[in-house]
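the sequence isn't on hand, but the structure is:
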């Protein structure tokens, strides 16, 4: 576990069993701009196939979430990063991304990517940068 600041008011966990799936589904399906309307069954399937991370307050309430899709050897995609609106500006995002990066470090992945419409400043603190040759990347919408 990683802690924010000198006092353990917030803590990071990489244990999927701790994730409050109902809370995360609410955040993503009701409050996010990228997963609005996502069905609970779809969210659960995504979580089941991913590495899941959370940040929790001093009484154990989840205040942040992220997941990573990875082959565990060469590539990872950081996605569904969300901080509870009531806890934004408290360092939750920094603790969350720091914990994810630390958890993935031993895998020695060649590339970890993400797509975001905001918070670029947060991610650059942890080594993320604009893709050097975006014209090489393609996507197929489902």
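Here it is on my side, so go on. Because the structure is predicted, anything quoted here is derived from the model rather than measured.

alpha carbons only for contacts and neighbour counts from here, please
Fine.

residues touching residue 20, list them.
For residue 20, the contact set (C-alpha atoms under 8 Å, 6 or more residues apart in numbering) comprises residue 62.

what's in contact with the longest helix along the chain?
Assignment by DSSP state H gives helix 92-104 as the longest helix of the chain. By C-alpha under 8 Å, 6+ apart, the residues outside helix 92-104 that reach it are 2-4, 10-14, 53-55, 63-66, 82-83, 122-123, 126.

residues near residue 80, how many?
Neighbour count of residue 80, defined by other C-alpha atoms under 10 Å: 21.

that one is in what secondary structure piece?
Using DSSP states H and E, residue 80 falls within strand 75-83.

that strand: which residues count as buried?
75, 76, 77, 78, 79, 80, 81, 82, 83 (16 or more other C-alpha atoms under 10 Å).

just to check, the last one is in contact with residue 62?
In other words, residue 83. No. If you go by C-alpha atoms under 8 Å, residue 83 and residue 62 don't touch, sitting 9.3 Å apart.

how close does the most centrally placed residue in the chain sit to residue 137?
Relative to the mean C-alpha position of the chain, the nearest C-alpha, by C-alpha atoms, centre = their mean, is the one of residue 66, at 2.0 Å. Distance from residue 66 to residue 137, counting by C-alpha to C-alpha, to the nearest Å: 23 Å.

can you map out the helices along this protein?
Going by DSSP H, the chain shows helices at 21-26, 40-48, 92-104, 120-124.

and here's the other structure:
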């Protein structure tokens, strides 16, 4: 699979695993996230090896991350999405989600899922809906015509 890159106003998003800053990802997830507090560097490495990962960069500095666990044919689970605090409020999370959903290898998926406690409004912009009876769980289903 080819790497998928998007550029905008000094920022870029890439799926090139060689660009990912494992230490930054581990530090954010283990210390600054509510969903992966205490995660180990090995767990971060396992996620990076088993998922389609996106890095968000300002110049050469990584400032964000997202991971997509998928079978490339029917489903995707979006996880570990973040933008470091000093770069928030600039629409980068929205751009990251747009970029993920535009990936050419993910266009035929029937369903996307994610869990969030605090970003429902962001994901609703992209067609995600809360799953009744499952707090925080959101899904985006492909329309059938």
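That came in fine, so what should we check first? Everything quoted here is computed from the prediction, not taken from an experiment.

ranking the helices of the first structure by burial, who's on top?
Highest mean neighbour count among the helices of the first structure (mean count of other C-alpha atoms under 10 Å): helix 92-104, with a mean of 20.

now that helix: how far from the chain's centre is it?
8 Å (C-alpha atoms, centre = their mean, to the nearest Å).

how close does that helix sit to the second structure?
Once fitted to the second structure, helix 92-104 of the first structure is off its aligned match by 1.4 Å on average (mean C-alpha distance after the TM-score superposition for the first structure).

what angle sits between that helix and strand 75-83?
160 degrees (axes from the mean of the first three to the mean of the last three C-alpha atoms, to 10 degrees).

contacts for stretch 55-63 of the second structure?
Residues contacting stretch 55-63 of the second structure (C-alpha under 8 Å, 6+ apart): 10-16, 19-21, 24, 64-66, 83-84, 87, 96.

try 6 Å this time
Contacts of stretch 55-63 of the second structure with the rest of the structure, by C-alpha atoms under 6 Å, 6 or more residues apart in numbering, involve 11, 12, 13, 14, 64, 65, 83, 84.

number of residues surrounding the first one?
This points to residue 11 of the second structure. Look at residue 11 of the second structure: counted by other C-alpha under 10 Å, it has 16 neighbours.

for it, which non-adjacent residue is closest in space?
Nearest residue to residue 11 of the second structure, sequence neighbours excluded (C-alpha to C-alpha, 6 or more residues apart in numbering): residue 58, at 4.6 Å.

now for the one you found, how many residues are close by?
By other C-alpha under 10 Å, the residues close to residue 58 of the second structure number 16.

gap between the nearest residue to residue 12 of the first structure once chain neighbours are set aside and residue 9 of the first structure?
Closest residue to residue 12 of the first structure apart from its sequence neighbours, by C-alpha to C-alpha, 6+ apart: residue 55 at 4.4 Å. Here the criterion is C-alpha to C-alpha. By it, residue 55 of the first structure lies 10 Å from residue 9 of the first structure.

neighbour count winner among these two?
residue 55 (29 against 13).

against residue 24 of the first structure, how distant is the more buried one?
12 Å.

distance check, the nearest residue to residue 129 of the first structure once chain neighbours are set aside against residue 25 of the first structure.
Leaving aside its chain neighbours, residue 129 of the first structure sits nearest to residue 123 (7.8 Å; criterion: C-alpha to C-alpha, 6+ apart). Noted for residue 123 of the first structure: a distance of 23 Å to residue 25 of the first structure, by C-alpha to C-alpha.

check residue 117 of the first structure too.
20 Å.

which residue, other than its chain neighbours, is closest to residue 111 of the first structure?
residue 75 (5.1 Å).
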